[in-house]
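Engineer: pasting the sequence and the predicted model now:
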Amino acid sequence: MDAPNLTEKATVLVVDDTPDNLSLMSGLLKDRYKIKVANNGEKALRIARGEPAPDLILLDIMMPGLSGYDVCLALKGDPATRDIPIIFLTAMTATEDETKGLAMGAADFITKPVNPPVVLARVATQLQVKAAADFLRDQNAYLEAEVARRTCELAAIQDVAILAMASLAETRDNDTGNHIRRTQFYVRALAERLRDHPRFRLFLAGNTIDLLFKSAPLHDIGKVGIPDRILLKPGRFSADEFETMKAHTTLGRDAILHAERKLGMDVDFLRLAKEIAYCHQEKWNGSGYPEGIAGDAIPISARLMAVADVYDALISRRVYKEGMSHEAAAEIIRDGRGSHFDPDIVDAFVELQDEFRAIAARFND
């Protein structure tokens, strides 16, 4: 970023109700600066708030109508003008007058009659300070904008990478189509409904819902390790085939764990992605896999995904079945309350049925 340009003429606004004083100050400053004048406080405020704003204001205190103190307070109270330095230029010489002005935010205090070299020196000093402050402020704004841009860019790259990885698994099974998108939105809808629930409030605090949304597509990433003869089989699995199919949970968890180790750091959404990939086939009553854990021992992230995943599997066509109606799928979810699924999550699903139906329609295969 370029350094502040101190060679370009700065604009100085001189405010005084006495014409002779305006002429005197204009004559003193005009060879070095662009000069604007105002003979009362109201006009001074209009000029200061206009475009371009002055770089410095020389402000008389004793004026009819708005006093210099009034003008100073108005300017310092306005975000658009609060950074313009103000030098009080006045015949008031009492210490309390100077103290009052500086307390209001004035940068300096010059008494009349003025000493021209002193005025020029103090004006130059305040303009240099302002130019440096403007440069730092612009640089900070630029850096903040650049950080925001790069953060957004990294988040977009991260999202694309996640969806690309998830799609690797989905392309193995052409019937699943938009399954990963639908389940993302199902999980988010459930989480938002449960955000204030006593059992889930702590877990869903902060940015967890956004992280769940980001993590959800990786729930079946382990399917890339399942042979086609099993993954695409149109009929029922044999016992051995089912054992192989169940391994997709461990394969998914281990693949994400490997990626995390390569990064060399813990990443919040990958923690959730590991939970979801490994535990989304667990059941509330302990009859699921791979660990056979039950109840609250199952991570909340995986419990949310279980409802989302089963609902979508029921309404979607697969190589071995046709998709069923929303009503039939919803009844199966309700019947699984307290056995397959966390009861409170099923209750949230029941309340959100119209939203689930809308999500399914929006991302229809």
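Structural biologist: Yes, it's here.
Engineer: all contacts plus neighbour counts: C-alpha atoms, from now on.
Structural biologist: Noted.
Engineer: verify the stated contact: residue 177 with residue 170.
Structural biologist: Yes: counting by Cα atoms under 8 Å, residue 170 is a contact partner of residue 177 at 7.0 Å.
Engineer: higher neighbour count, the two?
Structural biologist: residue 170 (21 against 17; other Cα atoms under 10 Å).
Engineer: just give me how far the longest helix along the chain sits from the chain centre.
Structural biologist: Criterion DSSP state H: the longest helix present in the chain is helix 116-170. When distances are taken as Cα atoms, centre = their mean, to the nearest Å, helix 116-170 is centred 15 Å away from the chain's centroid.
Engineer: give me the next element, helix or strand, following it.
Structural biologist: Downstream of helix 116-170, the next assigned helix or strand under DSSP states H and E is helix 179-193.
Engineer: compute the inter-axis angle for the very next helix or strand once past that following helix and helix 179-193.
Structural biologist: Next along the chain after helix 179-193, taking DSSP H and E as the criterion, comes helix 208-215. If you take axes from the mean of the first three to the mean of the last three Cα atoms, to 10 degrees, helix 208-215 sits at 170 degrees to helix 179-193.
Engineer: so what touches whichever strand or helix holds residue 275?
Structural biologist: Following DSSP H and E, one finds residue 275 within helix 268-279. For helix 268-279, contacts defined as Cα atoms under 8 Å, 6 or more residues apart in numbering pick out 211-212, 214-216, 218-222, 249-250, 252-254, 256-257, 260, 289-291, 298-299, 301-303, 305.
Engineer: quick check: next helix or strand after that helix?
Structural biologist: Trace forward from helix 268-279 with DSSP H and E and the next one is helix 300-315.
Engineer: what is that following helix packed up against?
Structural biologist: Under the contact criterion of 3 or more Cα pairs under 8 Å, 6 or more residues apart in numbering; DSSP states H and E, helix 300-315 touches helix 179-193, helix 268-279, helix 326-335, helix 343-351.
Engineer: for the second one, which positions count as buried?
Structural biologist: The one in question is helix 268-279. Neighbour-count burial for helix 268-279, with 16 or more other Cα atoms under 10 Å as criterion, is recorded at 269-279.
Engineer: then this one, side by side with the first:
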Amino acid sequence: MKDTVLIADSNKLTRDTLKAILENEYNVIETENCKQVMHVIKEEYKNIRALMFDLPECICGNMDIFDELKKLGIFDSVPVFAICGLDERPLLNKYFEAGINDFLLKPFDGDIVLKRLRNFMSLYNNKRESEVLIREQTEDLKEKNRLLSETNDKIIELLGNVVEARNLESGKHIRRVKNFTRILANDIKEHYPKYGLTDKLVNDIVSASAMHDIGKILIPDSILLKPARLTEVEYEEMKTHTVKGSELLEGAREIWGEEYANICKDIALYHHERYDGNGYPYGLAGDEIPISAQIVAVADVYDALVTKRVYKEPVSPKVAYDMITNGQCGKFSDIMIECFKRQSDNLEKLLG
């Protein structure tokens, strides 16, 4: 099937001459003036592979046509040639500024016309093929990244579940904390733009929350599984799970990249810090505590309160609500408390 070339020129002799040069290799469509161009292009848009214009008429008489062509993306998709005579050569700069690729000088040399047309059409065909290939490769990469992200999330959740298995907990704790984290993080994103949370950051925080207690894998069973109150020495040892978890996750930096690794480390290291500086391991206060860790801290405390642990029975969601909002579980920021209050019903629904 022949490629289509559109010729727009008010001079019939010019059109006939060009048609005679082109018609053995190309399907030729003619218009008498630029006013008809838009109608023809809209009808034949997918088929046209080159345009030849009497540009003095189009530029001087109707620049709007070129504005419309630019809006349609014609200049990016097919080569455009100016048809001009010797006396019009001084206007060539203006033609190029309008967006043309080349010019065809009258009287026409048939071989030159065909060579210029073939060269530009080959360039544009290669460009189109490259764009298609790039789009296909981009979609393929997106799909591979999606699958990689899903695999990464499963591995991360598996790591969290390993810790929970040692803690005689089921993997449900990890899933609940992730779900609580998503609700709270989305609320922060919506109501407090100063923290700069985006959909991607929310997803990263949710994923990383699965490893908030990864450091407990290095805590002795005699402490981790003790069904009674820990001694002061044992409690100090338990508190080291934050630093140990952060150190473990440092080894994954090259795999996960800086941003995600930092989120994971921040959550593992700081989710027991409290807004008034009375948390651990470093006694950070206020927004020295990363927002990711503040969010996971509330999610983790809420789940710890409403579920059974080896050392305690669960409390009701209402009691957990009062304990968190009254500061019995440590001081959270006013922003986190307001966030928790707004979402308390949604959090409770996740308990089943």
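Structural biologist: It's in. Everything numeric in this text was worked out from a predicted model, so none of it was measured.
Engineer: just to revisit the earlier point, average distance between the longest helix of structure 1 and structure 2?
Structural biologist: Compared with structure 2 after fitting, helix 116-170 of structure 1 has a mean deviation of 2.9 Å; criterion: mean Cα distance after the TM-score superposition for structure 1.
Engineer: and the angle from that helix to helix 208-215?
Structural biologist: 50 degrees.
Engineer: packing partners of helix 116-170 of structure 1?
Structural biologist: In this structure, helix 116-170 of structure 1 packs against strand 56-59, helix 179-193, helix 208-215, with contacts taken as 3+ Cα pairs under 8 Å, 6+ apart.
Engineer: what sits up against the second one?
Structural biologist: Spelled out, that is helix 179-193 of structure 1. Contacts of helix 179-193 of structure 1 (Cα under 8 Å, 6+ apart): 166-167, 170, 204, 209-210, 212-214, 216-217, 304-305, 308-309, 312, 345, 348-349, 352, 355-356, 359-360, 363.
Engineer: make it 7 Å
Structural biologist: Under the criterion Cα atoms under 7 Å, 6 or more residues apart in numbering, residues 209, 213, 216-217, 304-305, 308-309, 312, 348-349, 356, 359-360, 363 lie in contact with helix 179-193 of structure 1.
Engineer: let me know the closest of those to residue 331 of structure 1.
Structural biologist: Using Cα to Cα, residue 349 is the member of those that lies nearest residue 331 of structure 1, at 11.0 Å.
Engineer: and the closest one, what does it touch?
Structural biologist: Residue 349 of structure 1 sits next to residue 190 when contact means Cα under 7 Å, 6+ apart.
Engineer: quick one: what's aligned to it in structure 2?
Structural biologist: Superposed on structure 2 with TM-score structural alignment, residue 349 of structure 1 falls opposite residue 340.
Engineer: do residue 166 of structure 1 as well
Structural biologist: By TM-score structural alignment, residue 166 of structure 1 lines up with residue 160.
Engineer: its match contacts residue 211, correct?
Structural biologist: Yes: contact status for residue 160 of structure 2 versus residue 211: in contact at 5.1 Å, counting by Cα atoms under 7 Å.
Engineer: can you get me a residue count around residue 27 of structure 2?
Structural biologist: 17.
Engineer: then residue 327 of structure 1?
Structural biologist: 12.
Engineer: how about the aligned partner of it in structure 2, what does it touch?
Structural biologist: Aligning on TM-score structural alignment places residue 327 of structure 1 opposite residue 318 in structure 2. Listed by Cα under 7 Å, 6+ apart, the contact set of residue 318 of structure 2 is empty.
Engineer: please report how far residue 318 of structure 2 lies from residue 341 of structure 2.
Structural biologist: 11 Å (Cα to Cα, to the nearest Å).
Engineer: which ones are touching the counterpart of residue 223 of structure 1 in structure 2?
Structural biologist: In structure 2, residue 223 of structure 1 lines up with residue 216, judged by TM-score structural alignment. Going by Cα under 7 Å, 6+ apart, residue 216 of structure 2 touches 163, 241.
Engineer: check the one 5 residues further on too.
Structural biologist: With contacts defined as Cα under 7 Å, 6+ apart, residue 221 of structure 2 is in contact with no residue.
Engineer: map residue 178 of structure 1 across to structure 2 for me.
Structural biologist: Checking TM-score structural alignment: residue 178 of structure 1 goes with residue 172.
Engineer: so how far is residue 210 of structure 2 from its match?
Structural biologist: 11 Å.
Engineer: neighbour count: the two, which is higher?
Structural biologist: Legend: neighbour count by other Cα under 10 Å for residue 172 of structure 2 and residue 210, higher for residue 210 (30 against 11).
Engineer: list the contacts of that one.
Structural biologist: 156-157, 160, 174, 178.
Engineer: now do the buried residues in stretch 352-365 of structure 1.
Structural biologist: Going by neighbour count (16+ other Cα under 10 Å), the buried part of stretch 352-365 of structure 1 is 352, 356, 359-360.
Engineer: so which of those belong to helices?
Structural biologist: 356, 359-360.
Engineer: on that earlier part again, can you give me the distance of the match of residue 349 of structure 1 to residue 312 of structure 2?
Structural biologist: 23 Å.
Engineer: now do the SS call for the counterpart of residue 110 of structure 1 in structure 2.
Structural biologist: Counting by TM-score structural alignment, residue 110 of structure 1 lines up with residue 104 in structure 2. Counting by DSSP: H, G, I helix; E, B strand; the rest coil, the backbone at residue 104 of structure 2 sits in strand.
Engineer: excluding chain neighbours, what is closest to residue 104 of structure 2?
Structural biologist: Leaving out its chain neighbours, the residue that sits closest to residue 104 of structure 2 by Cα to Cα, 6 or more residues apart in numbering is residue 83, at 5.0 Å.
Engineer: and the one you found, that's in a helix?
Structural biologist: No: read with three-state DSSP, residue 83 of structure 2 is strand and lies in no helix.
Engineer: thinking it is in contact with residue 105, fair?
Structural biologist: Yes: assessed by Cα under 7 Å, residue 83 of structure 2 is found in contact with residue 105 at 6.2 Å.
Engineer: the two: which has the busier surroundings?
Structural biologist: Neighbour tally, residue 83 of structure 2 and residue 105, criterion other Cα under 10 Å: the higher count belongs to residue 83, 21 against 17.
Engineer: and that one, what's its match in structure 1?
Structural biologist: By TM-score structural alignment, residue 83 of structure 2 lines up with residue 89.
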